[in-house]
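Participant: I would like to see how this sequence folds:
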Amino acid sequence: MKDVYREIEGSADSGLMLIADHASNRVPDDIDLGVHPSVLDKHVAVDIGVDRLSGLVAGRLECPAIIANVSRLVVDLHREHDHPDATPAHSDGHHIPANAALDEAARRARIERFWHPYHGRASELIDHHDPDMLFTLHSFTPRLETRAHESRPWHAGILYNQDDRAARVAIPKLEALGLHVGDNQPYSGLELNATMDLHAEARGLPYLAIEVRNDLIADAEGARKWAELLAPIIAETRDALKK
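Facilitator: The predicted structure follows:
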């Protein structure tokens, strides 16, 4: 469903599958969020750099992927379907008037149109490919607009909820490269881990939830550099967990 997601073909032999929830800032033509167009280029609308990074990483690992093709301001696919922020009315100081005005029927229709097809297809792909490990790619802003005094200095973060098997392998590997790595930072997977809770923890599948600071992957060269860095770490983590 091009309106909701795109897929990258890959081999089940890779033992991996990528899910990228916030890779697009696309707003369908029949939806008017009531925001200035410039807002769609900000981190509140899209994980900057993740679309390009996802394609490069999946290509290097030859793994299948499902990549969101709709802005998180339309439906935030990295929230539970019944979470109020699945159709956010506010994000980092930006008001989303059309979402604030949604009644319950309209909100349910938005969820039915985008959330359920996306996560339904992700579940089908996991069943089909039977990966040894899932991974997800996100990016974070170096400084929130509503907390301009607080810097977020990490180069990358690894998030997890109850299952930290992959995190415990990957964090020291990234640190060994000289990176400043957030352990459940810049925010905690104990509080926000919706997609991996649904598709990994519920199945007992290990997973790697990777956040990269968006200024590091905002251009083609940055994305290429980080794809070269991350792909071996993801593969090594998968292999370590199979032993």
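Participant: alpha carbons only for contacts and neighbour counts from here, please
Facilitator: OK.
Participant: Where is the longest helix in the chain?
Facilitator: Across the chain, the longest stretch assigned as helix under DSSP state H is helix 220-242.
Participant: Tell me which stretches of the chain form strands.
Facilitator: 5-8, 16-20, 65-68, 90-91, 94-95, 133-140, 156-159, 181-183, 207-213 (DSSP state E).
Participant: Dump these to a markdown table, plus distance to residue 192 and mean neighbour count.
Facilitator: Rendered in a markdown table, the data for the strands of the chain read as follows (distance: least, Cα to Cα, whole Å; neighbours: other Cα atoms under 10 Å):
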| stretch | distance to residue 192 | mean neighbour count |
| --- | --- | --- |
| strand 5-8 | 22 | 18 |
| strand 16-20 | 15 | 26 |
| strand 65-68 | 18 | 26 |
| strand 90-91 | 15 | 15 |
| strand 94-95 | 20 | 15 |
| strand 133-140 | 13 | 24 |
| strand 156-159 | 9 | 26 |
| strand 181-183 | 14 | 21 |
| strand 207-213 | 11 | 25 |
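Participant: Could you also give me the structure for this second sequence? I'd like to compare it with the first:
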Amino acid sequence: MIEETESWRRIGTPVHGGIVLVSDHASNRVPDDMELGITQAQLDDHIGWDIGVAGVADRMARRHGIAAHLGNVSRLVVDLHREEDHDRLIPTESDGVLVPGNIGADREGRLDRFYRPYHDAMEDWLGRAAPRLIVSLHSFTPAMASDPDSMRPWHVGLLYNRQGTAARHAMRLFAEYGLTVGDNEPYSGRLLNATMNRHAEAHDRPYLAIEVRNDLIRNERGQARWADMIADVARRTAELIG
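Facilitator: Reported below is the predicted structural model:
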């Protein structure tokens, strides 16, 4: 089953008390009535979305029964993984790329049109699903264009704020695959954890905030491999946390 609105898209039906997936940056779509002033190539890069996560989420839903709630608009239109008052909610620059269409943007208009419907729908969906574990899926670029000498060596990272138990289990399980695993890398969940702070930690819902290096999931083969690994780690983590 697929449901879709302007702000969110869903694949599959949650198993009550099971595992679900959310992904804030799964789309680089810009509405037809909006002009950001950047190229399609720039939108297709990591500044426009989290490369590869939509394909991974689709496979996890269809092959592993892990239903997904996905953002359906580019992070450059509004960043769904920020608090409402965050100064980069509507970025005017990203990794050295100017986004002229966001200068003087209607902040409240974008909150009402995209951000609030996305998070309100997620909260209702999670409330009805009562998940045993939430997988929050993101991807990261191997090196920022603005800092090309700072390579990020991790294959995958686990982010967390106050709730670290599930993340620590998952770090060990990913390491068993022979992966280089980051602990609150390449970003710290103590600083950047908006969606899971709101929908997981605030409700005492266990979660895994997973960051996959995007060169590993750019093609279908990589997406299929990582969908299988993440589903396996999520299920084993859910068993370990009870």
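Participant: Can you give me the TM-score here?
Facilitator: Once the chains are laid over each other, their TM-score by TM-score structural alignment, normalised by the length of the second structure reads 0.96; 239 aligned residues with a Cα RMSD of 1.1 Å.
Participant: quick one: the longest helix of the first structure to strand 16-20, angle?
Facilitator: Relative orientation of helix 220-242 of the first structure with respect to strand 16-20: 130 degrees, computed using axes from the mean of the first three to the mean of the last three Cα atoms, to 10 degrees.
Participant: Show me what helix 220-242 of the first structure packs onto, helices and strands only.
Facilitator: If contacts are counted by 3 or more Cα pairs under 8 Å, 6 or more residues apart in numbering; DSSP states H and E, helix 220-242 of the first structure sits against helix 50-61, helix 165-175.
Participant: Give the aligned range of the longest one in the second structure.
Facilitator: Going back to what we said before, that points to helix 50-61 of the first structure. Per the alignment by TM-score structural alignment, helix 50-61 of the first structure matches residues 53-64 in the second structure.
Participant: chain center to that stretch: distance?
Facilitator: 13 Å (Cα atoms, centre = their mean, to the nearest Å).
Participant: Could you do stretch 38-56 of the second structure as well?
Facilitator: Relative to its chain's centre, stretch 38-56 of the second structure lies at 12 Å (Cα atoms, centre = their mean).
Participant: Next, the distance between the ends of it.
Facilitator: Stretch 38-56 of the second structure has an end-to-end distance of 26 Å (criterion: Cα to Cα, to the nearest Å).
Participant: and the nearest residue to residue 165 of the first structure once chain neighbours are set aside, what does it touch?
Facilitator: Beyond its immediate neighbours in the sequence, the residue positioned closest to residue 165 of the first structure (Cα to Cα, 6 or more residues apart in numbering) is residue 206, lying 6.4 Å away. Taking Cα atoms under 8 Å, 6 or more residues apart in numbering, we find residue 206 of the first structure in contact with 132, 133, 134, 163, 164, 165, 166, 200.
Participant: Equivalent analysis for residue 115 of the first structure, please.
Facilitator: With Cα under 8 Å, 6+ apart as the criterion, the residues that contact residue 115 of the first structure are 75, 76, 77, 81.
Participant: Let's see that with 7 Å instead.
Facilitator: For residue 115 of the first structure, the contact set (Cα atoms under 7 Å, 6 or more residues apart in numbering) comprises 75, 77, 81.
Participant: In the second structure, what residue corresponds to the last one?
Facilitator: It stands for residue 81 of the first structure. Aligned against the second structure - with TM-score structural alignment as the criterion - residue 81 of the first structure pairs with residue 84.
Participant: got it, and residue 38 of the first structure?
Facilitator: Counting by TM-score structural alignment, the partner of residue 38 of the first structure is residue 41.
Participant: what about its match, how many neighbours?
Facilitator: Around residue 41 of the second structure there are 8 other residues, counting by other Cα atoms under 10 Å.
Participant: what does residue 229 of the second structure give?
Facilitator: Using other Cα under 10 Å, residue 229 of the second structure has 16 neighbouring residues.
Participant: One more: the one 3 residues further on?
Facilitator: Close neighbours of residue 232 of the second structure, defined as other Cα under 10 Å, add up to 16.
Participant: Comparing the helices and strands packed on helix 220-242 of the first structure, which comes out most buried?
Facilitator: Compared across those, helix 50-61 shows the largest average neighbour count, a mean of 21 (mean count of other Cα atoms under 10 Å).
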